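Novice: I would like the atomic coordinates for the input below:
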Amino acid sequence: MKRRSILGGAIPLALAAAGRAARAAPPAGLATNTDHGFNSAGTFDIVARFADPGPSGIAITPDGRMFVGFPRHAVDHKGATLAELRDGGLVPYPSVALSLPSDRAPADRLVSVHGMTTDTRGRLWMIDDGKLAGQPLRPGAAKIVGIDPATDRVIASIVLTPPTLLPDSHMNDLRVDLTHGAQGTAYVTDSSFGTHPALVVVDIATGRQRRVLAHHPSTQTEPRFMAVVEGRPLVFNPSHQTFVSGGVDGITLSPDSATLYYCPLTSRRLYSLPTALLSDFARGDAELAAAVTDLGEKGVADGLATDPQGRIYTTNFEHDAIFRRNLDGSFDTILRDPRVLSPDGICVHDGHVYCTLGQWNRLAGFNGGHDLRVPPYLLIRCPTDPPAPLSSLPA
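Specialist: Here you go, the predicted structure:
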């Protein structure tokens, strides 16, 4: 009883003293964190919920048509690998024959749609990584596919072939630049299922293709890299992977397509290259390497996207967040919420950031054979300019 009464008297006194000290202190010039750890940052809408499989790529046309990719490299599911979201439901796109599993040759159907984008003419492009879980890559499966939403017809299908395509390639994401090449140039990130990442450049008109910067630090994983995923510190080990990892992965273009931004998944750095050089097949690796700009840290990002102002949005699976890199190189937290698990595909449309949440870090392969994912998987959106970003520093 005596001890309890002593503590009971000490606590109010301490609180009172703290209160007097706080009132006596001069006003703070900057507030580094306005939520004091009590709330999530930002607001988001749930656009769609998916039972199975988990979503990855997301692309939206200028008139608002929304397309989602469901790759088969982690789980060989029997649903559509590409679908249009209509009235809250998924419709295989551009047709059942192309999007659902079938006996067609891999070159004549969509096998495993991963990264997606639209070009400046509003056409849909995707990278078909061609991989079915537990199976080797088949010839013709990995390819770049373009579809014109105005007609729902395939306008391009460029099969990736050796030596551009390696047995352990993981063609992950892409962007299409219409300012270089007769019909444009596609830039693809091969994050690799093994240890051979690189950037891939493809001339859309001719199908000419090549790997570049396959040994440059800007495309590689960082040795002994550590990520904190759902509170667990995990160290990258290519022979025993315990979290989503890989080489060059995130990719986006500046609004004028003059600059390509990219980053390895197992890294915190952001890099850029002039597309005038990257699209020129006469330029060798040494010249490209000399033109790479290291833009510094941006956190652990999977997807990248650019808004019309040139600001870059990055997913971050360590913080369950979406960050924005401003034109001056500073960052804001656009969204942070414990439900934002494994933020993956990302795009910007009409003042909002759209992002798929596939819970990839909970796959059985990263968790001792136990699939820890809990459907539904989400497609969310949040405003590009929330009223008061968590990380803003008011004067």
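Novice: when you work out contacts or count neighbours from here on, use the C-alpha atoms and nothing else.
Specialist: Noted.
Novice: the residue nearest to residue 338 when sequence neighbours are not counted - how many residues pack around it?
Specialist: Nearest in space to residue 338, with sequence neighbours left out and distances taken as C-alpha to C-alpha, 6 or more residues apart in numbering, is residue 320 at 5.8 Å. Neighbours of residue 320 under the rule other C-alpha atoms under 10 Å: 19.
Novice: ok, residue 320 touching residue 342?
Specialist: Yes. The pair formed by residue 320 and residue 342 meets the contact definition of C-alpha atoms under 8 Å, at 7.0 Å.
Novice: now for those two: what residues contact both?
Specialist: With C-alpha atoms under 8 Å, 6 or more residues apart in numbering applied, the contact sets of residue 320 and residue 342 do not overlap.
Novice: relative to residue 308, how far out is residue 44?
Specialist: With the distance defined as C-alpha to C-alpha, to the nearest Å, residue 44 ends up 21 Å from residue 308.
Novice: those two: which has the busier surroundings?
Specialist: The neighbour comparison of residue 44 against residue 308 (other C-alpha under 10 Å) goes to residue 44, with 19 against 13.
Novice: my guess is the more buried one contacts residue 381, does it?
Specialist: Yes. Assessed by C-alpha under 8 Å, residue 44 is found in contact with residue 381 at 5.5 Å.
Novice: now the other sequence, so there's something to compare against:
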Amino acid sequence: MFIINITAYTQKTSRKVQMSTFAESQQQWTGIAISKKDRVFVNFPRWSQETPVSVAEIIDGKTIPFPDLRWNSWTQNTAAGNNQFICVQSIYADHTNLLWVLDTGYELSTDTTKGARLYCFDLSNNTLTHEYFLPAEKITEKAYLNDFRIDHKNHAVYFTDSQVGGIVILDLNTNEVRRVLAHHYSTLTEVDQIVIEGYERKHPVHSDGIELDTTGNYLYYCSLMGKNVYRIPVASLLDKKISEAMLETKVEKYAQTGANDGIIFNKKGELFLSSLEKNAISKIDKKGIFTEVIHNEDIKWPDSFAFDTHGNLYFTTSQIHLPKEKRSTYKIFKLKF
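Specialist: Okay, here's the model as predicted:
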């Protein structure tokens, strides 16, 4: 088993990092994506009735509904699958100038989903190019697909499921949907509770953060209520001939890190982590050295990451641990190295 001994290699950073506020909102956001032309997008999950916009582009500090207002005008009385967002959890901008939007299909009134959808928009003209449906019969009505990565090389998408656990795989060529590692410890809650700023969270949250390495050969992931980051060879995930038991043997413990939400690699192959319990952003370099990049009390539940073309790191704060009356405005911070 491949293991990095984080305790042995932990060190404090001496490098100065500049943190600035990029945008603020009264609405709770989770995901962030930055295009190859440095357009910045965010999403707002519909976890309450007070969510007027699902996906937006940030222009001059303002959130502009994307791709338009109609897409963002879904209500409980609107039929699903009518080119309207229901509950968007995460977004991703790829190197081909496409914006991918994960709509969980989660409906607050029933606490279930009839199925998730993955939308693909061409940012050259802001139009929908592809739509993929992941039916409840395949992912279960209790599923809550959380984060995802696009594997262009193998025409596949990998999703975490924070409600059920496991890794969900979508074949972009055939639309086949599979769930793997559903009962494996690496995709399930590992701890009974996490404590952030004195607030305890005990609700189990399974597989959450996910990322492909710079080679595309390994998929990294972690549970939010967890303490480790794991990885598995992509080739093993895509091999339909091996049994689930054999697939489980391919999982490697990459590092012990504490509770994380989002994770992301930079071009150098360094893995950045949202250290929830520390109000911090951390990273693991290629030598396995774990570094706290920045700690700041304003970093309240760092959720999702994105890099711009200049190597600056952006992340959302969703303040999930705080009671609503204790929350301030939701922020996007920018780190300049």
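Novice: circling back: could you find the counterpart of the residue nearest to residue 338 of the first structure in the second structure?
Specialist: Alignment note (TM-score structural alignment): residue 320 of the first structure maps to residue 279 of the second structure.
Novice: nearest residue to the middle of the second structure?
Specialist: Nearest to the mean C-alpha position of the second structure, counting by C-alpha atoms, centre = their mean, stands residue 147 at 3.5 Å.
Novice: how close does that one sit to residue 130 of the second structure?
Specialist: As for residue 147 of the second structure, its distance to residue 130 of the second structure is 18 Å (criterion: C-alpha to C-alpha).
Novice: residues contacting the counterpart of residue 204 of the first structure in the second structure?
Specialist: Taking TM-score structural alignment, residue 204 of the first structure has residue 172 as its aligned residue in the second structure. With contacts defined as C-alpha under 8 Å, 6+ apart, residue 172 of the second structure is in contact with 132, 155-157.
Novice: one more pass at 10 Å, please.
Specialist: If you count contacts by C-alpha atoms under 10 Å, 6 or more residues apart in numbering, residue 172 of the second structure has them with 130-132, 150-152, 154-157.
Novice: narrow these to just the buried residues.
Specialist: Neighbour-count burial (16 or more other C-alpha atoms under 10 Å) applied to those gives 132, 150-151, 156-157.
Novice: pick out the most distant pair among the residues you listed.
Specialist: Greatest spatial distance in these: 132 and 151, 14.9 Å, computed using C-alpha to C-alpha.
Novice: what about the aligned residue in the first structure for residue 247 of the second structure, how many residues close to it?
Specialist: With TM-score structural alignment as the criterion, residue 247 of the second structure lines up with residue 288 in the first structure. Residues near residue 288 of the first structure, counting by other C-alpha under 10 Å, number 17.
Novice: quick one: secondary structure of residue 288 of the first structure?
Specialist: The three-state label given to residue 288 of the first structure by DSSP: H, G, I helix; E, B strand; the rest coil is helix.
Novice: got a list of what it touches?
Specialist: 212-213, 216, 273-274, 277-278, 280.
Novice: among those residues, which one has the most neighbours?
Specialist: For those, neighbours tallied by other C-alpha under 10 Å; top is residue 278, 24 neighbours.
Novice: ok, that residue touching residue 290?
Specialist: No. If you go by C-alpha atoms under 10 Å, residue 278 of the first structure and residue 290 don't touch, sitting 11.7 Å apart.
Novice: if we can go back for a sec, what touches both of residue 44 and residue 381 of the first structure?
Specialist: Common neighbours of residue 44 of the first structure and residue 381 (C-alpha under 10 Å, 6+ apart) are 335, 352-354.
Novice: just the helices in the first structure please.
Specialist: 2-24, 96-99, 275-278, 285-291 (DSSP state H).
Novice: can I get the ones you listed in JSON lines including distance to residue 134 of the first structure?
Specialist: Output for these, formatted as JSON lines (distance: least, C-alpha to C-alpha, whole Å):
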{"stretch": "helix 2-24", "distance to residue 134 of the first structure": "61"}
{"stretch": "helix 96-99", "distance to residue 134 of the first structure": "20"}
{"stretch": "helix 275-278", "distance to residue 134 of the first structure": "34"}
{"stretch": "helix 285-291", "distance to residue 134 of the first structure": "33"}
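Novice: which among those helices is found nearest to residue 231 of the first structure?
Specialist: helix 2-24 (31.7 Å).
Novice: other SSEs contacting the closest one?
Specialist: Contacting helix 2-24 of the first structure under the criterion 3 or more C-alpha pairs under 10 Å, 6 or more residues apart in numbering; DSSP states H and E is no other helix or strand.
Novice: how long is stretch 291-301 of the first structure end to end?
Specialist: With C-alpha to C-alpha applied, stretch 291-301 of the first structure spans 22 Å between its terminal residues.
Novice: quick one: distance of that stretch to the chain centre.
Specialist: How far stretch 291-301 of the first structure lies from its chain's middle: 15 Å, per C-alpha atoms, centre = their mean, to the nearest Å.
Novice: next one: stretch 125-145 of the first structure
Specialist: Computed by C-alpha atoms, centre = their mean, the chain-centroid distance of stretch 125-145 of the first structure equals 19 Å.
Novice: which parts of that stretch are buried?
Specialist: Residues of stretch 125-145 of the first structure classed as buried under the neighbour-count rule (16+ other C-alpha under 10 Å) are 125-132, 137, 139-145.
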